[in-house]
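Asks: okay, structure incoming, though there's no sequence with it:
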């Protein structure tokens, strides 16, 4: 449910919502005219449910326990999903069900410190994120896989493919959805990107009142529910909050540096497999001008697909459209 406006933390809530709105205004992103919600077209086909639904854990070389899901036929082409901050593999529900019901093997893990993976103290950086993903892939011996990453997970995919996936020949294709590369924060190389104060604000929100921040972000800019005429979906908001609060405050705090200050220019340049870049032009969290529009120019084999009026959370609220486009890319 929505927070009560009389709550003592109302001032912080207004600051978070204003931050999301301010990002969109500063970068002159267009307003969303309408929100496309999942339609009946996404309903499961009538084919039998594939066997082999597995949820388990592995232990990485540094002793971190990583939770993962492995569903579908083991001889089918695998699709590996990498989630965003501060969520878990549950954020891929609409995609996991869609693709497993169409005969694919789907794998998704909870990043270290997130969801059901171990709340370890160290390793909350892009190198460890990618290494943990590789540990899951090695354990399951996945080959010819399509790796799909959302937001921070897009950065994880870029680092994974560049450092682990291509050298081992395990990656067939990659997809970056509303992804953070090449870098979110302003640097000498990217002087038009977001000032570090934006991310300091996120760190303050996590440190001061993480539970309230994790209600405000999905209720506002993440799904575009702060746009005029867009009706908030309480279940979606509450599910975002649930996933976030399952994770570690330390992992979430330190993960802000990972997703905002990691320069992945060289990762993008190193990727040679076909890569689809998907981004909404009303993304208030990862502005398209700082990410997708630059990332596709750095990729050797990249294709850009822009979704007019779509938000950062389009994989959930526009799942019918995104899933069909993902399927077409994977089969193409």
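Replies: In hand now; what should we look at? Not measured: the values here are computed from a predicted model.

Asks: okay, CA-based contacts and neighbour counts for the rest of this
Replies: Will do.

Asks: and the closest residue to residue 271 other than its chain neighbours, how close does it get to residue 168?
Replies: Leaving aside its sequence neighbours, residue 271 sits nearest to residue 162 (CA to CA, 6 or more residues apart in numbering; 5.6 Å). Per CA to CA, to the nearest Å, residue 162 is found 10 Å from residue 168.

Asks: how close does residue 102 sit to residue 185?
Replies: Counting by CA to CA, the gap from residue 102 to residue 185 is 39 Å.

Asks: looking at residue 162 and residue 168, which is more packed in?
Replies: residue 162 (21 against 11; other CA atoms under 10 Å).

Asks: so that one: helix, strand or coil?
Replies: Secondary structure, DSSP: H, G, I helix; E, B strand; the rest coil: residue 162 is helix.

Asks: do a quick rundown of the helices in the stretch 51-200 of the chain.
Replies: For the stretch 51-200 of the chain, applying DSSP state H, counting those that start in this stretch gives helices covering 93-100, 126-140, 152-160, 196-219.

Asks: tell me how many other residues surround the spatially closest residue to residue 83 that is not a sequence neighbour.
Replies: In this structure, residue 83 finds its nearest non-sequential neighbour in residue 153, 4.8 Å apart by CA to CA, 6+ apart. Using other CA under 10 Å, residue 153 is surrounded by 27 other residues.

Asks: my read: residue 153 touches residue 175, true?
Replies: No: at 10.2 Å, residue 153 and residue 175 do not qualify as touching, with contact defined as CA atoms under 8 Å.

Asks: putting a second one here so we can go through both:
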């Protein structure tokens, strides 16, 4: 075969492959979007009574919203997301008798990173800032993904403040380490959003491809509106924040430190979570003394949307138990 013919054949193969990938992408998106979606018209803008802004310890700004009255439940979102993650919980918890508080992590949503940037220690500091600035006591901290890492980091960095202000913690689809060897889904995700990977903004802006990329965070029962919301939140997160926050997660290992936590703890994971696999949930529950474990069949990484009723019930039941227990014991 001549060089020219080989070139034509090569181009034909590339074109055919691209067409096949594009066709598969379109078919997958169409299948997903055909399902009934009760949240199709939901814009996922969390309801709130008040907005709050606090200076961070290093000159940044932390933005929070609150709604309802009662014992506080503080909601800490994952990397590249925002308070919109908690729209369902901001709706449910006040009606269940709690004061729901959600905050944007530094550089995410309406919060601004301070001079020392994105580190695990700064995640801990920002949780402390919210608790102290709002003078919260008897609080339950709920952390999703990176937001769970922030909660753990706070607990082990500031144990005396935690003992004074916190009654319990809920770890939702989270982890205490980044095991980049052995968990390929997590490795790909962290690499993609950190300096190791290209800027994904262009891919996410391609609506169908961005939809498929965001679909990875869900299990088998994902709704199109929830996937689209995830795509929107990641796009809303500045590229600089995605990279810096991802870089901070590359070498995380809090496993030994969390064994010192002496606080009621509920760990929730999903069997279909490819970003923070259920093995990590089991490890956390086994390491934190007295922790309870809930593994959700077919649940993915975005359990607050995939299993809203279950997650709401687990959080509220846990909070009632530990906050009542804390009040009764006088702690």
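Replies: Arrived safely, thanks for sending. Because the structure is predicted, anything quoted here is derived from the model rather than measured.

Asks: sorry, back to before: just the helices of the stretch 51-200 of structure 1: most buried one?
Replies: Burial of these is given as mean neighbour count (mean count of other CA atoms under 10 Å); helix 152-160 ranks first at a mean of 30.

Asks: after superposition, how close is that one to structure 2?
Replies: Comparison of helix 152-160 of structure 1 with structure 2 after fitting gives an average deviation of 0.8 Å (mean CA distance after the TM-score superposition for structure 1).

Asks: relative to helix 126-140, how tilted is that helix?
Replies: Per axes from the mean of the first three to the mean of the last three CA atoms, to 10 degrees, the angle that helix 152-160 of structure 1 makes with helix 126-140 is 80 degrees.

Asks: neighbouring contacts of the host helix or strand of residue 209 of structure 2?
Replies: If you go by DSSP states H and E, residue 209 of structure 2 is part of helix 207-215. Where contact means CA atoms under 8 Å, 6 or more residues apart in numbering, the residues beyond helix 207-215 of structure 2 that reach it are 25-26, 28-29, 203-204, 222, 227-228, 230-231.

Asks: filter these to the buried ones?
Replies: 29, 204, 222, 227-228, 230-231 (16 or more other CA atoms under 10 Å).

Asks: all strands of structure 2, in order?
Replies: Ranges of strands within structure 2 are 50-55, 61-67, 72-76, 99-103, 139-144, 166-172, 265-270, 292-296, based on DSSP state E.

Asks: okay if I get these as a markdown table plus distance to residue 319 of structure 2 and mean neighbour count?
Replies: Formatted as a markdown table, those follow (distance: least, CA to CA, whole Å; neighbours: other CA atoms under 10 Å):
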| stretch | distance to residue 319 of structure 2 | mean neighbour count |
| --- | --- | --- |
| strand 50-55 | 22 | 15 |
| strand 61-67 | 16 | 23 |
| strand 72-76 | 8 | 28 |
| strand 99-103 | 11 | 26 |
| strand 139-144 | 6 | 26 |
| strand 166-172 | 7 | 27 |
| strand 265-270 | 10 | 26 |
| strand 292-296 | 13 | 17 |
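
Asks: how about JSON lines for the ones you listed, with distance to residue 211 of structure 2 added?
Replies: Formatted as JSON lines, those follow (distance: least, CA to CA, whole Å):
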{"stretch": "strand 50-55", "distance to residue 211 of structure 2": "31"}
{"stretch": "strand 61-67", "distance to residue 211 of structure 2": "28"}
{"stretch": "strand 72-76", "distance to residue 211 of structure 2": "24"}
{"stretch": "strand 99-103", "distance to residue 211 of structure 2": "25"}
{"stretch": "strand 139-144", "distance to residue 211 of structure 2": "21"}
{"stretch": "strand 166-172", "distance to residue 211 of structure 2": "23"}
{"stretch": "strand 265-270", "distance to residue 211 of structure 2": "21"}
{"stretch": "strand 292-296", "distance to residue 211 of structure 2": "24"}
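
Asks: nearest to residue 325 of structure 2, of those?
Replies: strand 166-172 (8.5 Å; CA to CA).

Asks: looking at structure 1, name the residue matched to residue 253 of structure 2.
Replies: Aligned counterpart of residue 253 of structure 2 in structure 1: residue 263 (TM-score structural alignment).

Asks: count of neighbours near residue 174 of structure 2?
Replies: Quick note: residue 174 of structure 2 (other CA under 10 Å) scores 27 neighbours.

Asks: that one maps to what in structure 1?
Replies: Residue 174 of structure 2 maps onto residue 179 in structure 1, by TM-score structural alignment.

Asks: grab the nearest non-local neighbour of that match.
Replies: Leaving out its chain neighbours, the residue that sits closest to residue 179 of structure 1 by CA to CA, 6+ apart is residue 151, at 3.8 Å.

Asks: what do we get in structure 2 for the one you found?
Replies: With TM-score structural alignment as the criterion, residue 151 of structure 1 matches residue 145.

Asks: same question for residue 103 of structure 1.
Replies: Residue 103 of structure 1 maps onto residue 97 in structure 2, by TM-score structural alignment.

Asks: cool, and residue 329 of structure 1?
Replies: That one, residue 329 of structure 1, aligns with residue 318 by TM-score structural alignment.
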